[in-house]
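**Student:** Next come a sequence and a model predicted from it.
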Amino acid sequence: MRILHTSDWHLGRSFHGVGMLPAQRHFLDQLVQSVQEKSVDVVLIAGDVYDRALPGVDVVNLLSDTLARIRAAGARIIMTSGNHDSASRLGFGGAVLAHGGVHVRTRTADLAMPVELELDGALLAVYGIPYLEPRLCAEELGAEAPAHTAVMQAALERIRADLAARRNAGRAATVHSLVLAHTFASGGLTSDSERDLSIGGVGAIPLDLFDGLDYVALGHLHGRQQLSQSVRYSGSPLPYSFSEAGHRKGGYLVEFDTGGLAGVEEINWETGRRLAILKATMAELLDSPEYGWAEEAYCQITLTDNERPLRAMERLRERFPDTLVLAFEPASGPQRNTHTYSERIAKAQDDLDICCGFLEHVRSRAADDAERRLLAGALEQAAAAEVSA
């Protein structure tokens, strides 16, 4: 049996103000193609299906269409809710959808109710753990404390109890286990685009909570990574922050047979527009052929000029039209003035000095001659208007 492990689709997300729906459609086309070409039996989505609790109509329609295409390609679907999803909205109609091969696990009460997959005499029990907000579900789960580790431990205890009951019932010669969970497991590498799963702390759960399970399909961290032989993050299918510029995006193709986990391999998908993280002076960025490759990329640019260049974003976008983030980091280090702004203003000789001092304070660059003349003219006009009044 071939199972495609994915997570963190974040349908409806934007990238620094740029809508990503076209890129997400392209990724989903590739996913459906992989299902067809790799003869995938089951597609897993380990949380954060949507990017927000109230997705737009076009986003909901995209998910509906994609689920139908996956089913038409011959694969069943098992998905859970993440911390970005509204569990109740994503799970609406779940009991009806299950009859059509789409299994949704968004309720705490259902986490120990697996989807059963036949393996030529053996059985694969797939459990879906939705995102568990400790303060909301600790009491229901009987957890020792409203904390991520405690609620995940309580959830896994229920799953292990159900596994033991199935194995003792003897319905199948062997019962293997696969668990989906949307959480932050210790040892995982984070990206800038994930929302922290805790308030006031990291909230990571210990990896050994998953000991004894055949495969754990994790969601939440956006970098694809292996924490142990059986515990992995598939990562997000698209980069959602510049910190993911070096990621290779895709999922995992997980294979089970009667003996259990038989193999795991990466599946890669194209992400469309490249991400460029550039750091240089304005002159270098505008003139050097070294940066030609970034002209069609989404760019995060840090200027290292000692003085902040005029019209920096406007000039950069002439060569790099999709510059989305601009920062300044002078090569000589921050230009620090030993005097406070109030002290500097107190020493100003006239109104022109005050205006020029303010300009330097807010942009870290002194007024040039043309700017001083412009400010002087504005002050003269203001003075003349006051006299005439």
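**Tutor:** Perfect, thanks for sending it.

**Student:** contacts and neighbour counts: CA atoms only from here.
**Tutor:** Will do.

**Student:** any idea which element residue 382 lies in?
**Tutor:** When secondary structure is defined using DSSP states H and E, the element that contains residue 382 is helix 369-388.

**Student:** ok, structure two:
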Amino acid sequence: MRVLHTSDWHVGRTFHGRDLLAEQEAVLGGLADLVDTERVDVVVVSGDLYDRAVPSAEAVDTCARVLHAIAAAGARIIITPGNHDSAPRLGAFAAFAKAGGLHLRTAIADLHEPVLIDDAHGPVAFYGIPYLEPELARHALGDTELRGHAAVLGEAMRRIKADLAVRGTRSVVLAHAFVIGGEASDSERTIAVGGVPHVPGSLFDGIDYAALGHLHGPQTLAEHLRYSGSPMAYSFSEANHRKSVWLVELDANGLVGVERRELPVPRALGRLRGQIQDLLTDPTLDVEVEKFLTVELTDQVRPLDAMRRLRERFPYALHLDWLPEGGKPRVRRYTETVKGRTDEEVACCFVEDTRNSPPNDSERALLREALAAVAGKERE
């Protein structure tokens, strides 16, 4: 059996305010081609199919088209919710979807009941563990003594292993968790609710393959224990990630091997640093024009209308910081800043601290007019 391990699609996510649905569909639609060319039997999504509990209609439509293409290419699909998804909404039509080869494993109480899929050697048991928020999960599992992520996931795996011992089949577990040894990036939402979020990898001992989700970088913690990562970069901290999925092969005895399949990059990420005039005129930066960019300006004086000017050359510039060479002026306490100063002096001081340059004569005149107008309203 050949299994394609994916996770953290986050359909509907934006990147510094920019809609990514077109890019997401382009990348995720390519999974159907992988199913066809690699003769994949099952595609798993280990949590965070959507980016939010109530996805937009456009996000749902995009996801539906991608899933339909994967199914049409010949694969069964198994999905579990992550910490971004709403398990009840995702699993609302699970019974109907099952008939079409889409298995939505969203109920904590049923996590020990596998999806059984046959190959030439018999059945493979796929266990889907929904994201387990400790406080909610301990009640759903019927054990209020459980505390923390490791405890609730440990109980989930105890139940799965008990069921597996009876069945005696090969096994794949989908889990959305922060396993010790994994490396985080800036785009994951913390799952540290009321305690330590990490869980030991030893919980997955005895499983043929554990398809992990939550961390956005592809990672190998053990041969049978891996994160596929997100299919696209969702923060500039992921600029060096090689986005990919894992192609997992099982034979009659269990795991045979795992291979990486890299995904296309719809738009690369880049970082620029320097003075704005240099960035706008340097011909060597032509290679950066089509990238999503984060820009750090080092001008001593904050440039006016900087983002608009940058986007005239770099239309996909998304994030801007101003960090003047040598550092910003010393930050003083508010009481120190205003003590003994007139309103006009405070306003001018604010402008100077904000852009590292005092206001010119016309700007001072404008500030006086504004202060006079405010004072006039206060007297009315």
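**Tutor:** All right, it came through fine. Predicted model only: the values in this text are computed from it and were never measured.

**Student:** Just give the TM-score of the two.
**Tutor:** The pair, once superposed, lands on a TM-score of 0.92 when counted by TM-score structural alignment, normalised by the length of the second structure; 375 aligned residues with a C-alpha RMSD of 2.3 Å.

**Student:** still on that earlier bit, which elements pack onto the helix holding residue 382 of the first structure?
**Tutor:** Packed against helix 369-388 of the first structure, as judged by 3 or more C-alpha pairs under 8 Å, 6 or more residues apart in numbering; DSSP states H and E, are the following elements: helix 351-363.

**Student:** So what's the gap between the helix it packs on and the chain middle?
**Tutor:** Taking C-alpha atoms, centre = their mean, to the nearest Å, the mean C-alpha location of helix 351-363 of the first structure is offset from the chain mean by 41 Å.

**Student:** what do you get for stretch 195-208 of the second structure?
**Tutor:** Here stretch 195-208 of the second structure shows a centroid-to-chain-centroid distance of 21 Å under the convention C-alpha atoms, centre = their mean.

**Student:** And for stretch 91-108 of the second structure?
**Tutor:** Taking C-alpha atoms, centre = their mean, the mean C-alpha location of stretch 91-108 of the second structure is offset from the chain mean by 24 Å.

**Student:** Tell me the buried residues in it?
**Tutor:** 91, 94, 102, 103, 104, 105, 106, 107, 108 (16 or more other C-alpha atoms under 10 Å).

**Student:** Tell me where the stretch 201-350 of the second structure has helices.
**Tutor:** Defined through DSSP state H, counting those that start in this stretch, the helices belonging to the stretch 201-350 of the second structure, from first to last, are 276-281, 306-313, 334-338, 343-355.

**Student:** of these, which approaches residue 130 of the second structure most closely?
**Tutor:** When the helices of the stretch 201-350 of the second structure are ranked by distance to residue 130 of the second structure, counting by C-alpha to C-alpha, first place goes to helix 306-313 at 41.6 Å.

**Student:** For that closest one, list every residue counted as buried.
**Tutor:** By neighbour count with 16+ other C-alpha under 10 Å, helix 306-313 of the second structure contains the buried residues 307, 310, 313.

**Student:** Wait, the last one touches residue 281, no?
**Tutor:** Which is residue 313 of the second structure. No - using C-alpha atoms under 8 Å, residue 313 of the second structure is not in contact with residue 281, being 9.0 Å away.

**Student:** overlap in contacts of these two?
**Tutor:** In the contact map built from C-alpha atoms under 8 Å, 6 or more residues apart in numbering, no residue is linked to both residue 313 of the second structure and residue 281.

**Student:** May I ask you to name the longest helix in the first structure?
**Tutor:** In the first structure, assigned by DSSP state H, the helix with the most residues is helix 148-169.

**Student:** who touches that one?
**Tutor:** Residues from elsewhere that reach helix 148-169 of the first structure, judged by C-alpha under 8 Å, 6+ apart: 111-113, 125, 127, 129, 132-134, 137-138, 141-145, 174-175, 177, 198, 203-206, 209-210.

**Student:** Could you rerun that using 6 Å?
**Tutor:** If you take C-alpha atoms under 6 Å, 6 or more residues apart in numbering as the criterion, helix 148-169 of the first structure is touched by 112, 134, 138, 143, 205.

**Student:** which residue lines up with the last one in the second structure?
**Tutor:** Read it as residue 205 of the first structure. If you follow residue 205 of the first structure across to the second structure using TM-score structural alignment, you land on residue 199.

**Student:** want to throw the helices of the stretch 201-350 of the second structure into CSV with distance to residue 368 of the second structure?
**Tutor:** CSV is the format used below for the helices of the stretch 201-350 of the second structure (distance: least, C-alpha to C-alpha, whole Å):
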stretch, distance to residue 368 of the second structure
helix 276-281, 30
helix 306-313, 26
helix 334-338, 17
helix 343-355, 7
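
**Student:** now for the ones you listed, which one comes closest to residue 178 of the second structure?
**Tutor:** Closest to residue 178 of the second structure of the helices of the stretch 201-350 of the second structure is helix 306-313 (C-alpha to C-alpha; 36.7 Å).

**Student:** Residue 247 of the first structure: which of the contacts of helix 148-169 of the first structure is nearest?
**Tutor:** Each of those was checked against residue 247 of the first structure using C-alpha to C-alpha; the closest is residue 205, at 23.8 Å.

**Student:** what's the closest one in contact with, if anything?
**Tutor:** Contacts for residue 205 of the first structure were tallied using C-alpha under 6 Å, 6+ apart; they are 149, 185, 186.

**Student:** Distance of the aligned partner of the second one in the second structure relative to residue 221 of the second structure?
**Tutor:** Put plainly, it is residue 185 of the first structure. Under the alignment by TM-score structural alignment, residue 185 of the first structure pairs with residue 179 in the second structure. Computed as C-alpha to C-alpha, to the nearest Å, the residue 179 of the second structure to residue 221 of the second structure distance reads 9 Å.

**Student:** Which one of those two is surrounded by more residues?
**Tutor:** A side-by-side neighbour count of residue 179 of the second structure and residue 221, using other C-alpha atoms under 10 Å, places residue 179 first with 24 against 13.

**Student:** shouldn't the more buried one be in contact with residue 198?
**Tutor:** Yes - judged on C-alpha atoms under 6 Å, residue 179 of the second structure makes contact with residue 198 at a distance of 5.4 Å.

**Student:** so where do the helices sit in the stretch 51-200 of the first structure?
**Tutor:** Under DSSP H, counting those that start in this stretch, the stretch 51-200 of the first structure gives helices at 57-72, 87-90, 94-98, 134-141, 148-169.

**Student:** ok so, going back, could you check how far the match of residue 185 of the first structure is from residue 217 of the second structure?
**Tutor:** Applying C-alpha to C-alpha to residue 179 of the second structure and residue 217 of the second structure gives a distance of 13 Å.
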